[in-house]
Structure formats: C-alpha cells, structure tokens
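1. Prediction below, plus the sequence it came from.
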Amino acid sequence: MSTPETLTLTKAQGVWLVAERELGSKLRSKAFLISTAFLFLVALGAVVWGGFAAQNTAGHPIAVAAGAEQYVDGRQGFEITSAADAAAAEKLVSSGEVDAAVVPDASSPTGFALVVEESPSTSLLMSFAVIPKVTMLDPSSTDEMLRYFIAIGFGLVFMLSAQVFGSTIAQSVVEEKQTRVVELLISAVPTRVLMAGKVLGNTILAMAQILVLVAIAVVGLTVTGQVAVLQGLGTALVWFAIFFLFGFVLLAALFAAAAAMVSRQEDIDSTTTPLILLIMAPYFLVIFFNDNPVVLTIMSYVPFSAPVGMPMRLYLGEAQWWEPLVSLAILIVTCLAAIALGAKIYENSILRMGGRVKLGEALKG
C-alpha cells in the first residue's frame, strides 16, 4: 500500500500562490472594482475637459509680421497687432504686449512659425488649422497653470494608489492575524514567502491601475488634439511608471511589516500612520513647490518622494539625462533595504498575539 506524497512548493510557487490569492480577493471585491472604475472615469473626464478648454476660442493677442498675414486671415480667436518684420514681432512678444507672434518661416512645412516667450498654451495652438513650428524665446519656462495641474496629477495618483493598496495590505495582514488564518498559511508556506506574495499581488494591481491611467492620458490627449501637452509629458509619464513600481514595493513591504506588529484592526493606525504621512508629504510638497527648483531637486533624490519629484523635473526640463538613473539607483537600493527590514519585522511579529509589538522587539526577534 503506497503512502500519499506530500506536495512541496518552491519559494517562487509559494509567492505566486499567495499573490493569486490577493489578486482574486481584490478582483472579487465590488468596492474595489467600483472605486477603480470611478478613478478611470475621473481621469478620462479630466482629459476631455482639458480638450474642451484647449479649444476655447477666446481672443489671443498676437503679433503678425509682414508677409504672414495670410496665415491668420479669416481665423477667429485672435487679437492681431501688425508688425513691420519678424524682429519687431519678437520684440512685442518679449515685452509681453502679445502672447505670440506669427512670422514667415521657409523651413517650416506650414510656411510660418509661432514665436512665444515660453511654452505655448494648447488653446493657442488649436486656433490654427495645422500645428505650426514653435520657437520659444525662453524654452525653460512652462505654462504655470498647466504645470500646477500636472503637479497635482502626479502627486494625487501616487498618493491615492500607494495609500489605497498599502492600506489593503495592512488590513489583510491584521485580518489574517486576528482570525489566526495566518497560522494555517504559514504551515503551508514560509513567513517571508507569505509577505512577498502579498506585496507582489498588490503591486501587480497597483501597476495595472497606473498603466491604465497612463494609457487614458496618452489616448485622451491624442484624441482631443492636445499634442503639445503630450509631447512635453510623454517622457515624464514613462519615468513616473518606472519610479512608481519601485516606490510602491518599498512602501508595500513597510506596510506589511507595520501591520504585523498589531493584532486588531483598531490598532492599525498606530503603526501605519507614519507611512501614510510619508505618502502624503510628496503630494503637498509638489503642489506648493512645483515652481521651486531646489525643493524639486531634493524631492527627486529622496526615495519616498522621487516617484513624484523626478517625473515633475523631467516634465519641466530641469533634470539632466543622468539624474533619473542616479535617482532610480538610490530608490532601488532603498527598496531592497526596506524589503529586508520589513521581512525581518514581519517574520518576528506575525505570530505574536495580544498587544502591539514594539519595534525594538520586532527587530530583535
């Protein structure tokens, strides 16, 4: 008579098994699906609203150099000032008397160029039948309102996603600990594998959400004709997704560790509040200091704020090509340290019932 064989899971299999459990739990939650759909609709609405605002035909004061009159004849939305030549038109732009100047340009496919002091507004570009060649007298400048809204976008998406999924991990850990389900789980997989599976599952969901939001932004900006905005934002969006991945893993590991130190849902806030504050700080900093190069530079190298600070600096054109690479390397090293620290705390605390486990005790084991 043969004896039944015991199924032994590899670490990778165990991690994926726990991750699948986390994924299934969230995807079966109506609250999660409804909130995600609402977030996507809000993002889509914001892009569409931006498209309508960009097509606003309110009069733009522009200078038209001699020889370029035919490019604006019959078009609405302009308050025209005639200029003797291109140089005179540029002077009117530099002095602030007009928003832009239309000058002849043989090298441009359209036959003319648009001269502006800083980045032109989308509504101004949309006033032309075709997107003209743009010459900026001060390329380092950006539209203040657009910069402000993009700062809100980066900060809000990072804060909401990290906080929602971080809190989900914390609640899942405490629920399993409070109901003692964790004892059954640990009998099947090692403690660190259990934590890694939770982090992986929620990271997949968070990254899927970020990628869908990026896709909505790209498609929406393209369809609504906000090509100029998309061109300036494209690189920043790609780097935001990359930085978010490692930034979220860092926070997810710490959320799991912090939750393992308590045994009741009511006590979660006592250990996760510092992490919530770390998530909220970049949001407020990037809003209040989006025009402060010193603060943004510091944010772009601090691991907890780099997912917001560095993409913002890339959008503004303030970062050198090597800076995101250095910042990412710092973030990855910090992420690995956080995973090691979080795993140690989680392993030493997850089976300890009763009152809150002190940090020193959790580190000692």
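-> Received it, and whenever you're ready, just let me know what you need.

2. only C-alpha atoms for contact and neighbour calcs from this point on.
-> OK.

3. And the strands in the stretch 51-200 of the chain?
-> Secondary structure of the stretch 51-200 of the chain (DSSP state E, counting those that start in this stretch): strands at 60-65, 78-83, 100-104, 112-116, 133-136.

4. so which of those strands gets nearest Ser123?
-> Set against Ser123 and scored by Cα to Cα, those come closest in strand 60-65, at 9.1 Å.

5. what distance separates the closest one from the centre of its chain?
-> Strand 60-65 sits 37 Å away from the centroid of its parent chain (Cα atoms, centre = their mean, to the nearest Å).

6. Strand 100-104 and that one, what's the angle between them?
-> Interaxial angle of strand 60-65 relative to strand 100-104 (axes from the mean of the first three to the mean of the last three Cα atoms, to 10 degrees): 30 degrees.

7. Count the residues that sit near Ala26.
-> Not Ala; residue 26 is Lys. Neighbours of Lys26 under the rule other Cα atoms under 10 Å: 17.

8. My error: substitute Lys358 in the last question.
-> By the criterion of other Cα under 10 Å, Lys358 has 12 neighbours.

9. ok, and here's another one to check against it:
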Amino acid sequence: MTLDTSATRTSGRSDDRSTPGFVETVRLISGREITMRMRSKAFLISTGVLMLAVLASVVLGSVFGSQSELPKVAVVAGATDVVEGNPALEAVPAADQDAAEQMLRDGDVEAIVAPAASEPLGIVVLGLESTPNEVVAALSVSPTVELLDPAAVDPMLAYFVAFGFGIVFFMSALTFGTTIAQSVVEEKQTRVVEILLSTVSARALLTGKVIGNSVLAFGQILAIAVLALLGLMLTGQRVLLGGLGPSVIWFIVFFAIGFVMLAALFAATAALVSRAEDIGTVTTPVTMLVMIPYFLVIFFNDNPTVLAIMSYVPFSAPVGMPMRVFLGSAEWWEPFVSLAILLATAALAVVIGERIYRSSLLKTGARVPWGEALKS
C-alpha cells in the first residue's frame, strides 16, 4: 500500500512537471520579449520622441492654421465700397489721408486704399517701402476658373499624409525588425539558443519572438494613431479628421499583418549568420522591402497608377491602400481583396521563414547559404 501510494505521488509530481505545450511556450517567450523591450531605455525614449513628434505636428498645424490673419488695410472715406465685403482683406477705417499714412508708418496696417478719381478703378493703393502684392491681388478681378478633373484632396495635404504613413511604417518596421534580427544573432553567438532548444522547439521560439515584437509594434502604431486623432479632435481640425479617420484604421490593420510577415523574414535571414557584424548583409533584402514603399509613396503619392499597384503588392500594401482610401480612389471592396492577398503572403512568408530559421539556428561559423537553409 505504501509503495503504491508513493508511486502514485511520484507519478503525480511527474505530471505536474511535464513540459509546457506549444501555446504556453509561445506565451512565455513572447512575454519575455515584451518585458525585455519595455525595460529598454532606448525603446522607451524612441517611443516617447515619436509620440511627441506626432503630437507636435498636429498642434503646430493647428497653431499655424489659426495664425493666418487677413492683411489689414487703412480705408479712406470714398474707397469703402471697394474694400467692404472683400473676404481677403480686413478694413480699418481712417479719418483722412494723413491718419491713414500715420497708421501705415506705425505698422498698424499693410497698405492704404484711398479714392482717386483719375484712376480707372477709382482707387489707389499706397504702400510703405514695397508694393503690397497681397493687397493688390485681393483687389484684382480674377476670371472664374473651372477644373475638368478636380482633385478630391489638396495636393499638399496628400503629400503630408503620404509622408506620415510612409515614415511611420518605415521607422516602426525597421526598428522592430532590426531588434528581432539582433536578438536572434545574439542568442546564436552566445550559444544561448542551444539551451533554449533543449526545452522548446524552434517553431515555438520563432513564434514567440514574432508575436512579442509584433504586439509592441502594433501597440506603438495604435498609440500613434489614437494620439494623432485625439490631437486633431482637440485642436478643432474636424474636417481633416473626417477624411483621415478611415484611412488610419486601415493602416493599423494592414500594418499589423504586414509586420508579422516582415518580422518572420527578419528572424529567418538573421539565423543565417553567427556574428552581429553580418546582420546588415543578410537582412538587406528585407530592409529594401521596407524602404521601397516609403520612397514610392513619397514620390508617387499623386500618381493613381503607381498607388493602385502598390495597394495590391503585399510589401507596399500597408501604405498604398490606406493612401488610396484617404484620396477616395479605392472602391469599397478593394481593401478587403488587398488584405486577403497580404494574409496569404504573410502565411507563406512565415512558413518559409520558419523553415530557414529552424534549419540554420544551430549552424555556426560561416554564413549558411540560402539553398542549404531551404533544403535542410
């Protein structure tokens, strides 16, 4: 009886100490990755600087927009009818010509509008040291202009939105992708990975790394989006908020899936080498996949053909499709088709990346050739 009880207890202890399953292992590894990054001062400082830059851009845009004052002009009696009702000028009544000149010399106004019977328009514009071109332009009669194919969005605004999508995708993907690559090589160089693989599988190790860093990258992007939208709301830029909101939401969705794809590729390529000095060489192809969409969306944000192609290419879809949604050039179904293509490509990248990672992780010394990594 005693021996049976002891055997039962021993068996119970053995069950309690059983190796954790795949899901539990991935949870532990991803939690370790998140904890390590959150304790990094460099990560916290860079995130804080990025947040401040986004907030500052929103606030400064509101401040500069509100500071655009109309040019003030001193209006002498007899010229009031010409200036009144002009939305581009702010009229300041003057008692006479001398009073108007004194206001101009004191810097209270930018020009004087006075009656002149000898002039064709019946008025004369007086400046101090140079021609007040802005006032002259406001008083000029311009012909009606009609556009056959008007742009739905202001070109300058479209450029800044494209720059915002491009730089956020570029910085976040490159920062976290490089972090994953450095982590893989560091574990391989110090042979820590040999200890890890004695208790967990290579697939679980890769999955945990990708998920942990993806959660951090997604959290950073989500925080930036919330901060930008909140800033637009608080500063009263509701017109821009209404047009930017849907495209930001799509950007977050596309980035979350696209980063998983890039993270798997960064980890796989880094596993091919054993020295930190070689990381840049093997990860260059993946880095180019991050840089090319950034430059394309900056230089071709007004080219509908290039944007249409970008929105369906998996590596550029995270910036191409949200940009088309903002411009209003994408049909309602196009983001879903592009997202399906991105999901399929991400799944394929993860499978290939896991194969390369698993076959190269324990090979030290010279760089592992691509063909050998794929065949193993």
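-> Looks like it came in fine. Since the structure is predicted, the reported quantities are computational estimates derived from the model, not experimental observations.

10. returning to that earlier point: redo the strands of the stretch 51-200 of the first structure as a markdown table? Include distance to Gln265 of the first structure and mean neighbour count.
-> Shown next, in a markdown table, are these (distance: least, Cα to Cα, whole Å; neighbours: other Cα atoms under 10 Å):
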| stretch | distance to Gln265 of the first structure | mean neighbour count |
| --- | --- | --- |
| strand 60-65 | 57 | 24 |
| strand 78-83 | 61 | 17 |
| strand 100-104 | 59 | 26 |
| strand 112-116 | 57 | 23 |
| strand 133-136 | 56 | 16 |
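
11. Any chance of JSON lines for those, columns distance to Phe304 of the first structure?
-> Listed next are the strands of the stretch 51-200 of the first structure as JSON lines, based on distance: least, Cα to Cα, whole Å:
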{"stretch": "strand 60-65", "distance to Phe304 of the first structure": "41"}
{"stretch": "strand 78-83", "distance to Phe304 of the first structure": "45"}
{"stretch": "strand 100-104", "distance to Phe304 of the first structure": "40"}
{"stretch": "strand 112-116", "distance to Phe304 of the first structure": "37"}
{"stretch": "strand 133-136", "distance to Phe304 of the first structure": "34"}
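
12. what's the closest of the ones you listed to Arg192 of the first structure?
-> Each of those has some distance to Arg192 of the first structure by Cα to Cα; the shortest is strand 133-136, at 54.5 Å.

13. sorry, back to before: list just the one of the strands of the stretch 51-200 of the first structure that sits closest to Ser35 of the first structure.
-> Judging these by Cα to Cα, what sits closest to Ser35 of the first structure is strand 60-65, at 40.0 Å.

14. Return the list of helices and strands in contact with the closest one.
-> Under the contact definition 3 or more Cα pairs under 8 Å, 6 or more residues apart in numbering; DSSP states H and E, strand 60-65 of the first structure sits against strand 78-83, helix 86-95, strand 100-104.

15. Provide the aligned range in the second structure for the shortest one.
-> The one in question is strand 100-104 of the first structure. Following TM-score structural alignment, strand 100-104 of the first structure has no partner segment in the second structure.

16. Also stretch 310-330 of the first structure?
-> With TM-score structural alignment as the criterion, stretch 310-330 of the first structure aligns to 321-341.

17. Please work out which residues outside the matching stretch touch it.
-> Residues outside stretch 321-341 of the second structure that contact it (Cα atoms under 8 Å, 6 or more residues apart in numbering) are 152-153, 158, 161-162, 165, 243-244, 246-248, 250-251, 254, 301, 304, 307-308, 310-314, 317.

18. same thing with stretch 304-311 of the second structure?
-> Here stretch 304-311 of the second structure makes contact (Cα under 8 Å, 6+ apart) with 293, 297, 300-301, 316-321, 323-324, 329, 338.

19. and if you look at stretch 224-232 of the second structure?
-> Contact with stretch 224-232 of the second structure is made by Met51, Val54, Leu55, Val58, Val59, Arg238, Leu240, Leu241, Gly245, Val248, as judged by Cα under 8 Å, 6+ apart.

20. matching residues in the first structure for it?
-> Counting by TM-score structural alignment, stretch 224-232 of the second structure corresponds to 213-221 in the first structure.

21. And for stretch 50-66 of the second structure?
-> Under TM-score structural alignment, stretch 50-66 of the second structure corresponds to residues 39-55 of the first structure.

22. That stretch: which residues count as buried?
-> Buried residues in stretch 39-55 of the first structure, counted by 16 or more other Cα atoms under 10 Å: Leu39, Phe40, Ala43, Leu44, Val47, Val48, Gly50, Gly51, Ala54, Gln55.

23. so how many other residues sit close to the aligned partner of Val192 of the second structure in the first structure?
-> With TM-score structural alignment as the criterion, the equivalent of Val192 of the second structure in the first structure is Val181. When neighbours are counted by other Cα under 10 Å, Val181 of the first structure registers 12.

24. Appreciated, that's everything.
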